[in-house]
Structure formats: structure tokens, C-alpha cells
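Visitor: quick one, fold the following:
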Amino acid sequence: MKELAFLSFAVCALASSVASGADLPSRKLAPPLPVVAVDDYQPFQIRLRATALIPDGSFTIFDRYGIVPAATGIVSGAPGGKIFGAGVDVSNSVIPEIDLSYYFNKNFAVETIAGYTRHKLTATGPLANIPVGSTNLLPVSLLAQYHFTNLGAFQPYIGVGVTWAVPYAYGPGNGWTPLVTALGFTGFNSVRDLQIGQSVGVAGQIGFDYMITPNIGINVDLKRIMAQPTAYATIYNTALNQNIYVRVQSNLDPWLASVGATFRFGGASPAPVLAKY
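Guide: Here you go, the predicted model:
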């Protein structure tokens, strides 16, 4: 009889325990933190480069007013026409260059380029070796670029835009050069005045960055600029005691080959996302 009573008490206690447990609040596992995609490109960029500027165009010289005396032997064709065979040689130059870029996303960017270059100008052909003069040139370019970023650290790009070539601090050669033609010695020539105009043209670009870190890389770049400034010069001839006025139409069209360093910055670190329960 005592065993039956003890068994009944145990069953009641177990039932009460199960009922009490059912009344407790349930505990669920916390949901996983949401995955946030972060575009970690750096929107701002500075490049510091050394650039070799190599003119690759042609030059045509015209008798500006059609009054060059025939005795000089340097004019062919109608007055005011082209001085056949005459041209200008433009020296190469190596310049420092700084570029500023802004990336709209990982692939599309806009870049502005500024540099400083100085060139010597020397006549060729019938006017051979006359020191025409020298000029400083400030080529300012604005290019739209597409960057290929799916190759890891190696990131090639292409660009196209416009260039504004601004000559300044230019001056005539003022040197004396003998002019010898089929007619014999016809005096000394010297460029006494030189005026060079500005030019706006198309610019094309290819290059690549090799990013050592997300912020620092090595850059190699090649650009072609369609620059076609017009120049005017006054050449004084001693034998004739007379000025020769010429117009120079240039297709300067230089290549710009560059190497330097790339620095990127400005990317914001994403804020941590906390799950709410």
C-alpha cells in the first residue's frame, strides 16, 4: 500500500514539473548578421610622373604677305604661298607631370593633367639652321577613363578627352645664320619676332597601374595629343635689309610617354551593422 502511494506522488510531481517548464519563455537562436556588400574603391587619386614629350608632326611655312624677294631663292609658287621644303624642328623634352583623378566607381574616372615643357625651334629646308626661337608649353588635358579592375593588382585603362596647349614665355632666336641659295650667298638671316598661338585638340591615352597596396601603385602611361598651334615669325635679311614675314602652320601632335607613382585615397570604412532582436 505504501509503494502505491509513493508511486502516485512521483507521477504527480513529474506532471507538475512538465507543466511548469511549458510556462517558461522560449529561447531562440539569434539570426545571423546580414551580409553587407562593400565597394572598397578609393575615389581620389594623385599621380606623380616623369614624362618624355616627343613631337611627331609636320610644319608648313608660308610667305605671310607675299613680299619675299625672289633674290632670296627661298620662295616657290605664288606670292603668299608655301615656302617649299621649309619646316621647323622642335626639340624633345622631359617634364614633371601631376595628374588628379576622381573615380565615380571602380571603373569610370575623370582625370586632369598638367605639365610644363620647354622647346627649342630650329628652321629646316631652305631656311636651314635658323634659330627660330624657344617656347614654354603648358598642355592641360581633361580625359574620361575606363579602368579594367578584374585582373587583380594589374589594372589597365584607356582614356579620351581634350587638351588645351598654352604657349608662354616664347621668344625669337635672334641668332645670325648665313643663307646660301642657288644664287649664292644672300646675306644673314635672323628671326627678330615670334608669336605662337594656343591650340585645342583631341587627346587619347592608354596605360596601366600596378597596385602594390590598395593605396599605392606604379603607373605607366602613353598619350597622343593633337596640338596644332599657328605661329608667326619675322626674319630679317641683312643683304636685302628687309624683313621676311612668315606664317608657320604646325601639326605638333606630340607623344607623351610617362612613368611614375599612383596614390589613391578617400575611401570610407563601412560602419558595423548590429542586428536587432
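
Visitor: only C-alpha atoms for contact and neighbour calcs from this point on.
Guide: Will do.

Visitor: what's the helix or strand for the residue nearest the centre of the chain?
Guide: Taking Cα atoms, centre = their mean, the centroid of the chain lies closest to I113, which sits 4.6 Å from it. Per DSSP states H and E, I113 falls inside strand 108-115.

Visitor: quick check: next helix or strand after that strand?
Guide: Counting by DSSP H and E, what follows strand 108-115 is strand 117-124.

Visitor: which secondary structure elements does that following strand contact?
Guide: strand 87-90, strand 93-103, strand 131-147 (3 or more Cα pairs under 8 Å, 6 or more residues apart in numbering; DSSP states H and E).

Visitor: out of the ones you listed, nearest to Q155?
Guide: Nearest to Q155, of all these, is strand 131-147, at 6.6 Å by Cα to Cα.

Visitor: okay, the angle between that closest one and strand 108-115?
Guide: Interaxial angle of strand 131-147 relative to strand 108-115 (axes from the mean of the first three to the mean of the last three Cα atoms, to 10 degrees): 160 degrees.

Visitor: okay, buried residues for the strand holding I113 please.
Guide: 109-115 (16 or more other Cα atoms under 10 Å).

Visitor: to compare against the first, here's another:
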Amino acid sequence: MKKTVLAMMVLALGFAAGNATAQESPWQVRVRADYLKPANKSDAVGGIGASDRLQVNDKTIPEVDISYFFTPNWAAELVLTYPQKQDVTLDGQKIGTFKHLPPTLTLQYHFLPDALFSPYVGAGVNYTRISSVDLLNGAGRLDNSSWGLALQAGVDYKLDKNWSLNLDVKKVQIRSDVYAGGEQISRVKIDPWLIGVGVGYRF
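Guide: From the prediction side, this is the model:
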């Protein structure tokens, strides 16, 4: 009888240890390809003429995301990439380039964390560092940085206990004043949509 009880206790402890091992890793890493589509809203240049004449190009960018799950439903995600170069046009004519590094941190809620399809929503903050500005042959400049809100929605499709496919959509606030000759001549709201597909690994 004692041996039977002891054997059952060992099996129970082994099962508990197996569950702890399966649940003890809260980390997930995703790699995505994001299509960046700016809203391209801007004030009239120099207060003259129509608005929205300044434009930033669309492009596809790589993205690496690191998530930490506090609970099965709640997670924080840090969105990273390398500095991205963008073209700037005025009335369709290229007037220069700049680079931006836009790390974003969101808090997510995962509705069905154990389901095959696991949808989530998130909200957080974006910080964009603007650098290597070359506008109007050096006469123009942008703000060095931008803080803004970020909203997110997506879904994971589980391939197995570790791997998943991901579809993700974010709306991010990125804004800057535009200067020429030391004077502010406009304000741009890039405010891009980021539509991403990728693959994730849960450790």
C-alpha cells in the first residue's frame, strides 16, 4: 500500500513538474514583415496653399517583437527594427530623406490563449527617433523625436506548442514639425498603419 501511495506521489510530482516546465517560460519572439502606410497629413507649407502636400513613402520593413506573458491573457510586447530610411516629397517631387527608429511598447490582452486561433488587442506608446535628415539640400530639418500612442490588434495561429503564425495590425502616432531657414514651415502627421505577417516562437 505504501509503495502504491509513494508511486502515485512520484507520478503526481512528475506531472506537476512537467506542467511547471511547460508553463514557466513566459517569453515569445516574433519576426514580422510590416507594410508601412503613412497617413501623410500635413499643414500648408509656409501657411500658403493646400494642406497634405508633404508626403512620406510607403515601404515594407522588417520587425522583431519580444513578448512577456504576465498571465496567459496579459502580455507586454516590445516592437523593434533598425533605422528606416524614408523619402519625402512635396507636390510629388522628392525634396529629401530622413531615417526613423520607432520602438513601440504595448500591453496586450489575449482573448483565447489556449485556442488554435488566438486573437488579441493592445495599446501602448511609441517613441520615434528621427535622424540623418536631408531636406531641401540641407536647408530643412525635422524634430529629433516623436512620442505618440499605439493601437494594435492581431491573431496567432498555433502550429504546435512552440511555433505560430501571426497577423498583426498597428496604428502608430508619429509627428514632427518641419523647419526651413530656422523657421517652422509645416507640421506633418505620418501616423502610419503597420500591417504585418510573421512567425512566432514561444519558449
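
Visitor: turn the buried residues of strand 108-115 of structure 1 into TSV, including distance to S258 of structure 1.
Guide: Formatted as TSV, these follow (distance: Cα to Cα, whole Å):
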residue	distance to S258 of structure 1
A109	19
V110	18
E111	15
T112	15
I113	12
A114	13
G115	12
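
Visitor: S146 of structure 2: what's it in contact with?
Guide: 126-130, 174-176 (Cα atoms under 8 Å, 6 or more residues apart in numbering).

Visitor: sorry, back to before: go through the helices and strands packed on strand 117-124 of structure 1 and pick out the most buried.
Guide: strand 87-90 (a mean of 22; mean count of other Cα atoms under 10 Å).

Visitor: what's the counterpart of I174 of structure 2 in structure 1?
Guide: Here I174 of structure 2 is matched to A227 in structure 1, going by TM-score structural alignment.

Visitor: so how many other residues sit close to its match?
Guide: 24 (other Cα atoms under 10 Å).

Visitor: hang on, isn't it packed against P167?
Guide: No - if you go by Cα atoms under 8 Å, A227 of structure 1 and P167 don't touch, sitting 11.2 Å apart.

Visitor: helix, strand or coil for the match of I174 of structure 2?
Guide: Judged by DSSP: H, G, I helix; E, B strand; the rest coil, the three-state class of A227 of structure 1 is coil.

Visitor: now do the contacts for it.
Guide: A227 of structure 1 neighbours (Cα under 8 Å, 6+ apart): 163, 165, 199-202, 251-254.

Visitor: which one in structure 2 is aligned with the residue nearest to the centre of structure 1?
Guide: That one, I113 of structure 1, aligns with V79 by TM-score structural alignment.

Visitor: so how far is S42 of structure 2 from the aligned partner of F84 of structure 1 in structure 2?
Guide: Structural alignment (TM-score structural alignment) places F84 of structure 1 against G49 in structure 2. To S42 of structure 2, G49 of structure 2 is 12 Å away according to Cα to Cα, to the nearest Å.

Visitor: also D160 of structure 2?
Guide: Going from D160 of structure 2 to S42 of structure 2 by Cα to Cα gives 46 Å.

Visitor: now S146 of structure 2
Guide: From S146 of structure 2 to S42 of structure 2 the distance is 15 Å (Cα to Cα).

Visitor: same deal with D58 of structure 2?
Guide: 16 Å.

Visitor: of these two, who's got more company?
Guide: Per other Cα under 10 Å, whichever of D58 of structure 2 and S42 has more neighbours is S42, with 21 against 15.

Visitor: map the more buried one across to structure 1 for me.
Guide: When structure 1 is aligned by TM-score structural alignment, the residue opposite S42 of structure 2 is F59.
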